[in-house]
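Asks: Whatever this is, show me its structure:
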Amino acid sequence: MDFDANIADTLIKLFAAWLLIAGVAYWANREGLGLSKKMLIASGRGLLQLLALAFVLHWIFDIQSHLAQAALIAGFCILAGHNSASHQDGARTTWIACAIGLICACLVTLPWLAVTGSISDDTRTLVPLGSMIAANGMNAISIMFSRLKSGGELGDGLKTAMIPTIDTLRVVGLVHMPGIFVGMVLAGASAIDAAVAQLIVLYMVVTSSFTACLITFLMMNHLNKRKA
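Replies: Okay, here's the model as predicted:
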């Protein structure tokens, strides 16, 4: 009986949160912005993907091999690269360039942080951080592509792509209380330890996003020249 009550309570919470998306989608539809369908489809995909992840996460965290960890993170980068490439031309060379850019972003940050002891080298740490790099890098690349398609130069694209991450870093602790900081504090960690962990992640995101954008652009130029 308690199990059924917990499921019902969970579904009510999810539905209440989803109504926010539904309301915004309706508003966007009335304004003729062409975003409603994308919002609703993305909300459904997000639900299914997160539920699937919840079911397999304990198996993922049992992984001990660094090679398997790297393969899993590379998979995140490949999938994220495909999404970013769709904001440019969807070409295979663009997809490859994006994936390489994101993988390089992981290589620049994760090994250094693990070797210096800033983060642990276990799967429970590396895989979630790798997914964060892939997701934030994907967003930065997509913003860069949008700027480039509107006629901007590489410098303009990089500046625009880095605005969200740099702004987050600028206002952290003043306007923004990030999830890692809040989660650690609620879990009983000291505020100093939570702040240090959050800053490590923010520094990682800024560095990896810039690296992903720059390497992606350079790889696109290289691959396009070879193709020509």
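Asks: all contacts plus neighbour counts: C-alpha atoms, from now on.
Replies: Noted.
Asks: which one's the longest helix in this protein?
Replies: Across the chain, the helix with the greatest residue count (assigned by DSSP state H) is helix 191-227.
Asks: and it, which residues are buried?
Replies: Across helix 191-227, burial judged by 16 or more other Cα atoms under 10 Å covers 194-195, 197-199, 201-202, 204-217, 219-220.
Asks: same thing with stretch 177-194?
Replies: Neighbour-count burial for stretch 177-194 flags P178, F181, M184, V185, A194 (criterion: 16+ other Cα under 10 Å).
Asks: Am I right that T125 is in contact with I119?
Replies: Yes. Assessed by Cα atoms under 8 Å, T125 is found in contact with I119 at 7.2 Å.
Asks: Now the second one, please; I'll put the structures next to each other:
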Amino acid sequence: MGHDVDVSINPSLQLVGALLLLLVLASVASWLGRWGFVPALLRAGARAVVQLLAVSFIVVAAISHVWSSALFVLAMFIVAVYTTVRRVESTRTWQWSALAMAAGVLPVLLIVFLTGTAPFDGYALLPIGSIIVGNMMTAHTLGGRRAFPELRAGISTYEAALSLGFPRRDAIRLVLEPIRGEALVPSIDSTRTVGVVTLPGAFVGVLLGGGTPLQAGASQMLVVFGILAGQAVTIVTMDALIERALLLPPDLKERLRP
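Replies: Purely as a prediction, here's the structure:
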């Protein structure tokens, strides 16, 4: 005989207690590691609570229409760009960061909806769009935090390449060659181990919503492949913009002169 499973989590004192304990655990780990992240963790936790409460009501209103869902995804994209350029200190070249992220987001959404794989409505656009945008932000942040320190450490290699007659673009590529594509490694690992190491949200959500195992697997494959493809495009676009000295923090803009 089957059993009804209710995994819904309702607002309660138990939830408040669990959230506080989890935040304390993260803060203690940060303190033990001497990372200096405790204030940032506490601020992030407080913001998450406020934002999720507010967004929950907005999502309910937005998801029933394509236009409002599209505006919501656009707002997410703007926040994602703002967040990642601050993280990698490229706020002055934010437009190029936006281009790199959009290069990953748009083709994925076009493929998903133009092929008819998902219905073009708010109930599909909002969750799929938000997942893809969030992962493009992650790819950009990982790419920047790996590439920019590498360029700072490799200034002597860059200058040596210039002295040998290399164009600036080729000199930058030479410095970045050892770490090219590393930002894609977490996504590749996640794709390789999906269903073995983790049961992702889309998969579990479809199952708990009454879908069949095949439907759950199909939904998750669409998400995983979309993330992998989008991040690959975002990273290769980002690399091209960095090599052309368009997407750089101010200090590297000054130091990487032709």
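Asks: TM-score for the pair, please.
Replies: Scored by TM-score structural alignment, normalised by the length of structure 1, the superposition of the two chains gives a TM-score of 0.85; 218 aligned residues with a Cα RMSD of 2.5 Å.
Asks: Give me the more crowded residue out of T125 and I119 of structure 1.
Replies: Ranked by neighbour count (other Cα atoms under 10 Å), T125 of structure 1 and I119 place I119 first, with 18 against 13.
Asks: Which residue in structure 2 aligns with P164 of structure 1?
Replies: P164 of structure 1 maps onto P186 in structure 2, with residues paired by TM-score structural alignment.
Asks: Tally up the residues packed near that match, please.
Replies: Neighbour tally, P186 of structure 2, other Cα under 10 Å: 13.
Asks: Please identify the buried residues of whatever helix or strand it lives in?
Replies: P186 of structure 2 belongs to helix 185-193 when assigned by DSSP states H and E. By 16+ other Cα under 10 Å, the buried positions in helix 185-193 of structure 2 come out as S187, I188, S190.
Asks: ok, the residue nearest the centre of structure 1 - contacts?
Replies: For structure 1, the residue nearest the mean C-alpha position is A135 (1.6 Å; Cα atoms, centre = their mean). Applying Cα atoms under 8 Å, 6 or more residues apart in numbering, we find A135 of structure 1 in contact with A80.
Asks: hmm, 6 Å instead?
Replies: By Cα atoms under 6 Å, 6 or more residues apart in numbering, no residues touch A135 of structure 1.
Asks: which residues of the stretch 51-200 of structure 2 fall in strands?
Replies: For the stretch 51-200 of structure 2, applying DSSP state E, counting those that start in this stretch gives no strands.
Asks: picking up where we left off before, generate JSON lines for the buried residues of stretch 177-194 of structure 1, with distance to V172 of structure 1 as supplementary columns.
Replies: Shown next, in JSON lines, are these (distance: Cα to Cα, whole Å):
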{"residue": "P178", "distance to V172 of structure 1": "7"}
{"residue": "F181", "distance to V172 of structure 1": "10"}
{"residue": "M184", "distance to V172 of structure 1": "16"}
{"residue": "V185", "distance to V172 of structure 1": "15"}
{"residue": "A194", "distance to V172 of structure 1": "13"}
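Asks: Looking at those, which are in helices?
Replies: F181, M184, V185, A194.
Asks: From G209 of structure 2, how far off is the counterpart of the first one in structure 2?
Replies: Alignment note: F181 of structure 1 maps to F203 in structure 2; criterion TM-score structural alignment. The spacing between F203 of structure 2 and G209 of structure 2, counted by Cα to Cα, to the nearest Å, is 10 Å.
Asks: got the contact list for the residue nearest to L158 of structure 1 when sequence neighbours are not counted?
Replies: Spatial nearest neighbour of L158 of structure 1, chain neighbours left out: M144 (5.9 Å); criterion: Cα to Cα, 6 or more residues apart in numbering. Taking Cα under 6 Å, 6+ apart as the criterion, M144 of structure 1 is in contact with G157, L158, A161.
Asks: R147 is in contact with the first one, correct?
Replies: Yes. Counting by Cα atoms under 6 Å, G157 of structure 1 sits close enough to R147 to count as a contact (5.2 Å).
Asks: closest to K13 of structure 1 among the buried residues of stretch 177-194 of structure 1?
Replies: Nearest to K13 of structure 1 among the buried residues of stretch 177-194 of structure 1 is P178, at 21.9 Å by Cα to Cα.
Asks: and T93 of structure 2, what is it in contact with?
Replies: T93 of structure 2 sits in contact with L247, where contact means Cα under 6 Å, 6+ apart.
Asks: one step back: of the contacts of M144 of structure 1, keep whichever come out buried.
Replies: Among the contacts of M144 of structure 1, those classed as buried by 16+ other Cα under 10 Å are G157, L158, A161.
Asks: and the gap between the last one and A5 of structure 1?
Replies: I take that to be A161 of structure 1. Distance from A161 of structure 1 to A5 of structure 1, by Cα to Cα: 45 Å.
Asks: what's the closest non-adjacent residue to N135 of structure 2?
Replies: Closest to N135 of structure 2 by Cα to Cα, 6+ apart is I227, at 6.5 Å.
Asks: In structure 1, what residue corresponds to V81 of structure 2?
Replies: Using TM-score structural alignment, V81 of structure 2 lines up with G81 in structure 1.
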